[in-house]
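Visitor: Take a look and give me a structure for this.
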Amino acid sequence: MSETLATPDALADPPAAARKLRGNLGVPAIVFMVVAAAAPLGVVGGVVPLGLAAGNGAGFPATFVAATVVLLFFAVGFTALTPYVEEAGAFFSYVRTALGAPVGIGVAFVALLSYVAMEAGVYGLLGPAGASVVELFGGPTLPWWLIAAAAFVVTTYLGYRNIELSSRVLGVLLTAEIAIVVVLDLGIVLRGGDHGLSTGIVNPDTIVSGSLGIGLLFAMISYVGFEATAIFRDEARTPERTIPRATYAALLLIGVFYAVTSWALVSGWGDEQAVTRATEAGGTFLADTTQRYLGIVGTDIITVLYFTSLFACILAFHNVAARYVFALAQRDVLPASLSYPHPRHGSPHRASLWISGVVAVSIALAALVGLDPAAQFYTWFAGTTTVGFVVLLIATSVAVLVFFASDRRGHSLWRVRIAPALGLLGLAASLVLILTNLSDLVGGSSVLAWIILALLVGAFTGGAVVGARLGGRAGEGAPA
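Guide: Next up is the predicted model:
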């Protein structure tokens, strides 16, 4: 860091073309990348049982509808600002454009911490899931970290290569996991559920029963990563059109998939029995439902695809985190050497390896200390990401309102004032719910909850200080 901050000469622009990523991603490829980061099958198998058990029971599917509406409000302003942000920095570029370099770089550090935490943490779920797949095919019982290490090597290789290779891999994995869940949904619906299809998703009394706040909290967690469409700007075809279309498509696909599938799962057992089973056997809730409607073959397929879903999530977050590092290095916030793409692949290969190094240390420490991969390693890191994610959305919503405050630039009042404000209100309410229940999210430890908040505040503060020191350089556009 010191070499880039020591003298004004260190802030000079390098050759423009040398620090630019290359690609030809269309809307489908970016949507695959973003939806894979949301890990649809992972949410269905992990988050949905938690929402049913601890949230608002059979009304939980409706919280996905509510979360989707809030995030669509956010997306209206987010996409309106897109043409005025000519760099691939996602959140921090949007915030910097409206609120200045110090705030923008502070947000960038929060984003980087959040995404790396998610990538590392999901290895804690992938390890045991992979061990189950090995045992399913008659193999030995393997430690979780060995499976995680193997997946780490593959992720590092794909992250080093051209983004289009990753998008093809994610496309195949995502299609497979969505296909099996759609088959399960159809199996339940066509059989009429356990004793009729659930009405909880449209019943006001059911929706507000139990803990609606906890239900909304789990629903919001399920969308982490959808906003990463903008980070692929330099690798997208006609980004001014591609990024907004991909954002809306990803949001709607995720929202409809979650709402319909969670409703089908509830219908598969009946309102009361679904909550009971999610409470007593949440870890096997999806597998139990699958076996009931698709038999043992369907259960085996779900077991394998749950593992590949987690891998797809890791790969997607790895690509996003690497591009955050690349974007920060472009404006010399991080060492400039990280901002030169691979001469043949056009990928942020050095930034990708840097992220891999951080993740490798995290996995190694978790294994050496003996952390429980799911209950501790994943939960702690996911808690960090959840808070960071909503804070980033809030900061971006404020940036939209500030940017268009004095000049709507031809946009309607709805596009740049009303919708972003409604999204901001919804996100602020979500943040309050998350902070109120953060200790529960991280295993009941209030100390750990405060540590997570301190890390995020420290990341923002450190970034803001760096942004202030760089001054005008951090506020300029990235090399074009």
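Visitor: make it CA atoms for all contacts and neighbour counts henceforth
Guide: OK.
Visitor: can you list the residues that contact the strand or helix carrying residue 357?
Guide: According to DSSP states H and E, residue 357 maps onto helix 349-369. Outside helix 349-369, the residues within contact range by CA atoms under 8 Å, 6 or more residues apart in numbering are 116, 119-120, 123, 145, 148, 152, 156, 159-161, 318-319, 321-323, 325-326, 337-342, 373, 377.
Visitor: What's the PyMOL syntax to select whichever of the residues you listed are buried?
Guide: Those of these that count as buried under 16 or more other CA atoms under 10 Å are selected in PyMOL with:
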select buried, resi 116+119+120+123+145+148+152+156+159+160+161+318+319+321+322+323+325+326+338+339+340+341+342+373+377
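Visitor: rewinding a little: quick one: name whatever helix or strand follows the helix holding residue 357.
Guide: Next along from helix 349-369, by DSSP H and E: helix 379-403.
Visitor: residues touching the residue nearest the centre of the chain, list them.
Guide: Residue closest to the mean C-alpha point of the chain, counted by CA atoms, centre = their mean, is residue 225 at 2.5 Å. The contact partners of residue 225, by CA under 8 Å, 6+ apart, come to 34-35, 37-38, 317.
Visitor: out of those residues, what pair is the most spread apart?
Guide: 35 and 317 (10.8 Å; CA to CA).
Visitor: before we go on, could you also do this sequence so I can check it against the first one:
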Amino acid sequence: MPANAPHRPATDRLKPDALGVVGILFLVLSAQAPLTGIAGAVPLSVALGNGSGVPAAYVAAGAVVLLFSVGFVAMSRHVVDPGAFYTYIGKGLGRTAGTGSAAVALFAYCTIQAAMYGLYGATVAQLMDVHTGIDLAWWVWALLTMALVQLLGVAGIDTGARVLAVFVIAETGILLAFALVTLVRGGGPEGLGVAAGFAPHSALDGAPGVAVMFAVASMFGFEATAVYGEEARAPARTVPRATYLSITLITAFFALTSWMVISAHGASHATEDAGRALQDGDSSAFVFQPIADRFGAWTGDLLPVLLATSLFAGILAFHNSANRYLFSLGRERRLPHALCALNRRGAPRAAGVVQTAIAVLLVVPFALAGRDPVVTLFSWFSGVAVLAIMLLYFLTSVSVVVFFRRSRLDRRLWNTAVAPALGALGIAGAIWLVLANLTTLIGGDRTTATWLALTIPVVWLLGAAAHLTRPAGPKPVPPAAVTSEAPGTAAATAASRTSTTSLTPETPEKDPP
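Guide: All right, here's what the predicted structure looks like:
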């Protein structure tokens, strides 16, 4: 496409300096869909996992992800690219592994978004039927929302960040208000239950693996800090700050809120109450009822609306992440180069359309088959997406160690070897827990869980095969390299001149033997 075409900038660069730490933070927190995570995961963790010890599971999951993030951030100082996972993995483990991982990353982001469309469609359909009398199928609302998400996507990342900020503040505001009021008032009928929430014997009670699995799933999306690095102001500073801040806030938020919900029920009654909510088919009541008891019945009308906006925020966040992966793959010529076309606002134009088309293709079959959007679409795709992203976390940790041992760009042992290795071990344990409990996570049978799990290596192999049959070609205009110094390395200045943002022909990288 000519560089002076009227509908795109002169280079294949995303809009620079569009996001600061706060903007990236809201994009990440919206992907977490906090209200969805609390209302959906906490009742399951309490009923099926370790009961009142669930807050400790969030702390443990946050610690593992924080260890992972140390190496992730170290890599982000040298590699800035919207295809963060696959670029990082490619730098350490070779282009074939990187391209296979790109396919898995796209699969994860697109399936989690499709899963959220299922729950979102069902939630909005019920809300509209109850409050307006409009009775339309769930998939109608899902398709209408896809069109709206597409419009917001082409409006630019700064516009999307502002929209998401409103939704994130609304949903987290009421949950934090409930948690803080409950904390100040000394908890529920049995007090705060500090020992029940965080003591080792409580954390290891029941099935702690289930609780840790859901806690790790709640962290899904924090890695988007690096995805937006090319659009960030001073990415070498912005991305690390946003990464550490988002993990800390997410961990603290989920641990505190789950602790206060359990305290409101009473630690000795929480498991029974959560199980009863699941049997009644409305697990969110385990969370919504204590809030209504504290603030009044009006929250019963507000919380379902906030649940819908929470899901919408997550859908938009994953749309932005997925289309930037498509954009990066197009720029690398691993996919058609037309995918890196940008509009006047510097947002991915063609990649956004393709991502929306993928969402349609994933959602429509469930609608045509008449499947329940929550029991099948939401449960199946969210489960397999969590497993896929865990695999990427593990491969990235390994790649960080290999990359820095080979390049010597950063000689800090903790940041480039110890923490990534510990993170890899923790993530490997989380993968084992997800596999062992995948049937529970997807709410289906073992056969379905097995087929879903097998799709991930198949997707990776297809991506790797695509690279072998169509190796990446030269990019017309490679984006600028990171120019800030990486701490702890004497060669930082030279590295800033030689470390590129992606795997370009100017810096060839061979696959490891």
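Visitor: among the contacts of helix 349-369 of the first structure, which are in helices?
Guide: 116, 119-120, 123, 145, 148, 152, 156, 159-160, 318-319, 321-323, 325-326 (DSSP state H).
Visitor: a markdown table for the contacts of residue 225 of the first structure, including neighbour count, secondary structure and distance to residue 306 of the first structure?
Guide: Listed next are these as a markdown table, based on neighbours: other CA atoms under 10 Å; DSSP: H, G, I helix; E, B strand; the rest coil; distance: CA to CA, whole Å:
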| residue | neighbour count | secondary structure | distance to residue 306 of the first structure |
| --- | --- | --- | --- |
| 34 | 30 | helix | 17 |
| 35 | 27 | helix | 15 |
| 37 | 31 | helix | 13 |
| 38 | 25 | coil | 13 |
| 317 | 27 | helix | 17 |
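Visitor: Take these and lay them out in CSV including distance to residue 269 of the first structure.
Guide: Below are the contacts of residue 225 of the first structure laid out as CSV (distance: CA to CA, whole Å):
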residue, distance to residue 269 of the first structure
34, 31
35, 27
37, 29
38, 26
317, 34
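Visitor: quick check, nearest of those residues to residue 79 of the first structure?
Guide: Out of the contacts of residue 225 of the first structure, the member with the shortest distance to residue 79 of the first structure (by CA to CA) is residue 34, at 15.6 Å.
Visitor: Tell me the residue in the second structure aligned with the closest one.
Guide: In the second structure, residue 34 of the first structure lines up with residue 28, judged by TM-score structural alignment.
Visitor: do you know how far that match is from residue 36 of the second structure?
Guide: 14 Å (CA to CA, to the nearest Å).
Visitor: and what of residue 217 of the second structure?
Guide: 12 Å.
Visitor: Where does the nearest residue in space to residue 468 of the first structure that is not next to it in sequence fall, secondary structure wise?
Guide: Of all residues not flanking residue 468 of the first structure in the chain, residue 102 sits nearest, at 5.0 Å (CA to CA, 6 or more residues apart in numbering). Using DSSP H and E, residue 102 of the first structure sits in helix 101-136.
Visitor: Assumed residue 13 of the second structure was part of a strand.
Guide: No. Counting by DSSP: H, G, I helix; E, B strand; the rest coil, residue 13 of the second structure is not found in a strand; it is coil.
Visitor: burial count for it?
Guide: Residues contacting residue 13 of the second structure under the criterion other CA atoms under 10 Å number 23.
Visitor: Tell me which residue of the first structure matches up with it.
Guide: Residue 13 of the second structure maps onto residue 20 in the first structure, by TM-score structural alignment.
Visitor: residues contacting the match of residue 34 of the first structure?
Guide: Here residue 28 of the second structure is in contact with 221-225, 246, 317 (criterion: CA under 8 Å, 6+ apart).
Visitor: Let's see that with 10 Å instead.
Guide: By CA atoms under 10 Å, 6 or more residues apart in numbering, the residues touching residue 28 of the second structure are 22, 161, 164, 168, 219-225, 228, 242-243, 246-247, 250, 314, 317-318, 321.
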